[in-house]
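In: here's a sequence, model it:
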Amino acid sequence: MKVEQIYTGCIAHAAYYIENNGEAAIFDPLREVQPYIDRANKDNAKIKYVFETHFHADFVSGHLDLKAKTGAEIVFGPTAKPGYEATVATDGQVFDLGNYKIKVIHTPGHTMESSTYLLIDENGKEHGIISGDTLFIGDVGRPDLAQHVIAELTQDKLARHLYHSLREKIMLLSDDLIVYPNHGAGSACGKNMSKETTDTLGNQKRTNYALRPDMTEDEFVEELLTGLTTPPGYFPKNVLMNLKGYESLDKVLEKAKHPLTADQFEVISERKDVIILDTRNATDFAAAFIPNSINIGIDGSFASWVGEIVSDINQKIVLVTESGREEECMIRLSRVGYDHTIGYLEGGFENWKKAGKQIDSLRRISGEQLEQMLATEELSLFDVRKQSEFDSEHLVSSKNIPLNQLNYNLDVFPKDKLFVIYCAGGYRSMIAASILKQNGYENFVDVSGGFSEIAKVTKLPKTAYVCPSTML
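Out: As a prediction, this is how the structure comes out:
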């Protein structure tokens, strides 16, 4: 049985494609659905089903557009209440796909409708499970997201559901089954996922902390809930879009693909309800940018950082991109529900400069330059990495302000003396720098290579702290 994993690294997401005897199924598709349609066309297959493991929080699924374009049947697990036509399966229900069978296993815990799909080949042999956010490689789905949509679904209640789902449904399955999860390392839907994106269930039973057979329910709940960070603010909004429905991506892009001259861009960007999102790399942005721009580079975890930094999912956005990457940026914004791009700077930043418009810049220094500066002057140091990264190792005397908390801690940064910001490699600190600039800060420098460069090229004093395993 061939299961094709279609992995998108920037949001650590895995969709799956299965085909047999001219019939295809897609599991947990992204919003841009043409690649799935093209894949089925390559096999001369019709997409019969779109299976959803749950109402996703970290991305907007493409199930509705796939149904509209192919006539595919959308399938959710038990208890789901979608606001559109879809099949809500019963626990144990079997769907035929050519000579394959797909069995629904209701596994509440991450969410109440969460379901795992058991894949059975043409010979009746159980091949694997598409586990959604119920079971990851090295982890399980966090149970604290649904309470942001339905208050009575507390994290304790869902964690206990997950304990029973794993032990009464998943752990009873054969060790040789292949686990196909919805996410890998880097996703905010778990806390300690492996970089591997598939494994055997048997190995997970041996190595995954959440599948220890001697765990009591209370022990499971305590371990699962310890160390969870606050979920990104856009998560509940994506859940509601996936649950209630959304505008087709084609219409979203039609409104977004609006080229603006420098003059037009200048007028629109001065509106209070519009933000300028510059998606160029940190080096180019620092050298010259349009005043009041926010920099979130497209070549990174772009969508998730937009979701962390831009609090309003309905925010109107105008884009500054590298030439030819305008549509890519629009699509990646819409993956996480930011559907209100209203135009882009035609010809990119070069056209802005050619038009003689006002520009701004940011000062960046190397790790060696930081070492030299600290030898002669007193500087405040701010580390914008995650707390877990900071706890692992950081510069002595630096203060940790995680990037996703920056907007709530602006008063911590001094306005009367020079300070330094850094992250791991310069991507996140440039996002932070653009936010600080937007808020009137001028007296700071950014370390271009981040802590990774500082650790390699300097002898600045560093401190390390090994976190207890429950904090990982």
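In: all contacts plus neighbour counts: C-alpha atoms, from now on.
Out: OK.
In: so what's residue 220 up against?
Out: Residue 220 is in contact with 159, 163, 210, counting by C-alpha atoms under 8 Å, 6 or more residues apart in numbering.
In: find the helix or strand that it is a member of.
Out: Assigned by DSSP states H and E, residue 220 falls within helix 217-225.
In: what comes into contact with the helix or strand following that helix?
Out: Moving toward the C-terminus from helix 217-225, the next helix or strand (DSSP H and E) is helix 235-244. The contact list for helix 235-244 (C-alpha under 8 Å, 6+ apart) reads 55-61, 81-84, 145-146, 148-149, 313, 336-337.
In: quick check on the residues you listed: which are buried?
Out: 55-61, 81-82, 145-146, 148, 313, 336-337 (16 or more other C-alpha atoms under 10 Å).
In: I'd like the structure of this one too, to check against the first:
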Amino acid sequence: MIINQIYTGCLAQGAYYIESEGEVAIIDPLREIQPYIDKANAAGAKIKYVFETHFHADFVSGHVDLANKTGATIVYGPGAETSYYSHTAIDGEEFNIGKITIKALHTPGHTLESTTFLLIDEHGNNHAIFSGDTLFLGDVGRPDLAIKSDLTKEDLAGMLYDSLRTKIMTLADEVIVYPAHGAGSACGKNLSKETVGTIGDQKKTNYALRADMTKAEFVKEVLDSMPPPPQYFAKNAMLNKTGYDAFDQVLETGNVPLNPQDFEGMANYEEALVLDVRTHSDFIEGHIPNSIFIGLNGQFAPWVGALITDLKQPLILVVPEGKSEEALTRLSRVGYDNTLGYLEGGIDAWKASGKDVATLESISAETFAEKVKSESINILDVRKDGEYIASHLEDAQHFALDFINEHMTHIDSTKTYHIHCAGGYRSVIAASILKARGFDKLVDVAGGFAAIKETDMLTTEFVCPSTL
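Out: This is a model prediction of the structure:
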């Protein structure tokens, strides 16, 4: 028996390859499926099943393409209805893969169809669970993402409480837990950086599995301080339910080099959004006017999903040399399949053609600190709400980058704003969006809040919970 966790850090997502006696099951695959096929082919094995723990909201799964290419059967839990062929398991149904068995445990709560898959080894022992978003390490899945349901999030949280206590916590402590996500995912609040654990460890450390916890306490704690889901979640869940274009076609259509003239024409006449995926320092030094920055070196796909509201928005890309396919792949993981091409030769080709280049003013944390001491300036903090609450500059205006589109009217285009985040990535994203909307008096604070704190020049400006 072989179990491989295939973890993708930028999505904080775990897919699983399980092999026994020449048969393979894939659990929660990513959009790009060739690595799974190559792995099975190298072992002389056949992919028999694709198990989906639920209709994923934070990424588009590769289940449809994988089934089409390999003949594997897609398996969902009870209640799942799809526009393509899939097998809807009943609670307790068993599936054989070589000498091992996968048993479906219906665990509604995160969503109605959420199912945990229990792996029973060749000796008949419960070996591991693939818990999807039902149970994370340190947390449980958010219960507010059900598609077209009349149930409230409180109803679903109550279901999740029952699922955990009747299906998960009854398993032996040594059973391994393989979750769908780790730290950084928006599918929970307090996910661990670890990606593999055990039932016993979770009983000791996971607040949601506390032995003496009542259902009312569970519902309150799970829902407490839960931020709204990113706007793309419902759209991705629907794609996973109804199907999507083949990934190979997405690559063929989008991985097209464009010279500067054609690139500019796409932007002007096809209403294509110019998306610059280089580093934030490269964007600061020079970029195409009105382009939006979201760098590949950060949590690229989730930020695209949070900030570009239309999945069908035509995109043209400014990419580092040799990174066009990577950018297309990561866009497709969250359902953005309408890329029309990328700038051949990058920003250097754009400059060489004599076209306009814009820059973003950026100052060091030290310079920023001196300005705060010597003059009155407008400060815009675009970190998440929890980061801001934990510690922030006293006079800073705040809204989380996630919701910049909703807060555009809360700032004044006639004023100069000094923008910071935690480390410098998100502030440049925010500045690029504001610049594209006509805000031209923007100053990025390099290194963000972390660098500001290191200056030792603003100690009286910090507001922390202990001093509020």
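In: and the TM-score between these chains?
Out: Here the TM-score for the pair of chains, by TM-score structural alignment, normalised by the length of structure 2, is 0.97; 466 aligned residues with a C-alpha RMSD of 1.4 Å.
In: tell me how many other residues crowd residue 41 of structure 2.
Out: 13 (other C-alpha atoms under 10 Å).
In: helix, strand or coil for it?
Out: helix (DSSP: H, G, I helix; E, B strand; the rest coil).
In: so what's the residue of structure 1 most remote from its centre up against?
Out: Distance from the centre of structure 1 peaks at residue 376, with 41.3 Å (C-alpha atoms, centre = their mean). Contacts for residue 376 of structure 1 were tallied using C-alpha under 8 Å, 6+ apart; there are none.
In: that one maps to what in structure 2?
Out: Under the alignment (TM-score structural alignment), residue 376 of structure 1 pairs with residue 374 in structure 2.
In: so how far is the first residue of stretch 177-190 of structure 2 from its last?
Out: 16 Å (C-alpha to C-alpha, to the nearest Å).
In: counterpart of it in structure 1, which residues?
Out: Taking TM-score structural alignment, stretch 177-190 of structure 2 hits residues 179-192 over in structure 1.
In: next one: stretch 250-267 of structure 2
Out: With TM-score structural alignment as the criterion, stretch 250-267 of structure 2 aligns to 252-269.
In: residues of the matching stretch that come out buried?
Out: Buried, per 16+ other C-alpha under 10 Å, within stretch 252-269 of structure 1: 252-253, 256, 259-262, 265-266, 268-269.
In: and stretch 277-286 of structure 1, by the same measure?
Out: 277-282, 285-286.
In: kindly report the same for stretch 385-400 of structure 2.
Out: 388, 391-393, 395-400.
In: just the residues you listed: which are in strands?
Out: Those of the buried residues of stretch 385-400 of structure 2 mapping onto strands are 392-393, 397-398, per DSSP state E.
In: can you put those in a markdown table and add distance to residue 319 of structure 2?
Out: Formatted as a markdown table, these follow (distance: C-alpha to C-alpha, whole Å):
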| residue | distance to residue 319 of structure 2 |
| --- | --- |
| 392 | 34 |
| 393 | 34 |
| 397 | 32 |
| 398 | 30 |
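In: ok, back up a step: and of the buried residues of stretch 252-269 of structure 1, the nearest to residue 385 of structure 1?
Out: residue 269 (29.8 Å; C-alpha to C-alpha).
In: thinking that closest one is in contact with residue 276, fair?
Out: Yes - contact criterion C-alpha atoms under 8 Å: residue 269 of structure 1 and residue 276 qualify, at 6.4 Å.
In: any chance you could list residues touching both of the two?
Out: Common neighbours of residue 269 of structure 1 and residue 276 (C-alpha under 8 Å, 6+ apart) are residue 318.
In: can you check which part of structure 1 stretch 350-360 of structure 2 sits on?
Out: With TM-score structural alignment applied, stretch 350-360 of structure 2 matches the range 352-362 in structure 1.
In: what's in contact with that stretch?
Out: With C-alpha under 8 Å, 6+ apart as the test, stretch 352-362 of structure 1 has contacts from 262, 285-291, 345, 433, 445-446.
In: again, only using 7 Å
Out: The contact list for stretch 352-362 of structure 1, computed with C-alpha atoms under 7 Å, 6 or more residues apart in numbering, reads 262, 286-291.
In: for stretch 164-177 of structure 1, same thing?
Out: Here stretch 164-177 of structure 1 makes contact (C-alpha under 7 Å, 6+ apart) with 107-108, 127-129, 200-202.
In: again, only this time at 10 Å
Out: 105-109, 114-116, 118-119, 125-129, 131, 134-135, 140, 159, 162-163, 199-206, 210-213, 217 (C-alpha atoms under 10 Å, 6 or more residues apart in numbering).
In: equivalent analysis for stretch 262-271 of structure 1, please.
Out: 259-261, 274-276, 290-293, 316-320, 342-358.
In: and with 6 Å instead?
Out: With contact meaning C-alpha atoms under 6 Å, 6 or more residues apart in numbering, stretch 262-271 of structure 1 is reached by residue 352.
In: same check on stretch 21-28 of structure 2?
Out: With contacts defined as C-alpha under 6 Å, 6+ apart, stretch 21-28 of structure 2 is touched by 15-18, 45-52, 97-98.
In: now whichever residue in structure 1 pairs up with residue 302 of structure 2: closest residue in space that isn't a chain neighbour?
Out: Mapped onto structure 1 by TM-score structural alignment, residue 302 of structure 2 lines up with residue 304. Excluding its sequence neighbours, the residue lying closest to residue 304 of structure 1 (C-alpha to C-alpha, 6 or more residues apart in numbering) is residue 11, at 6.7 Å.
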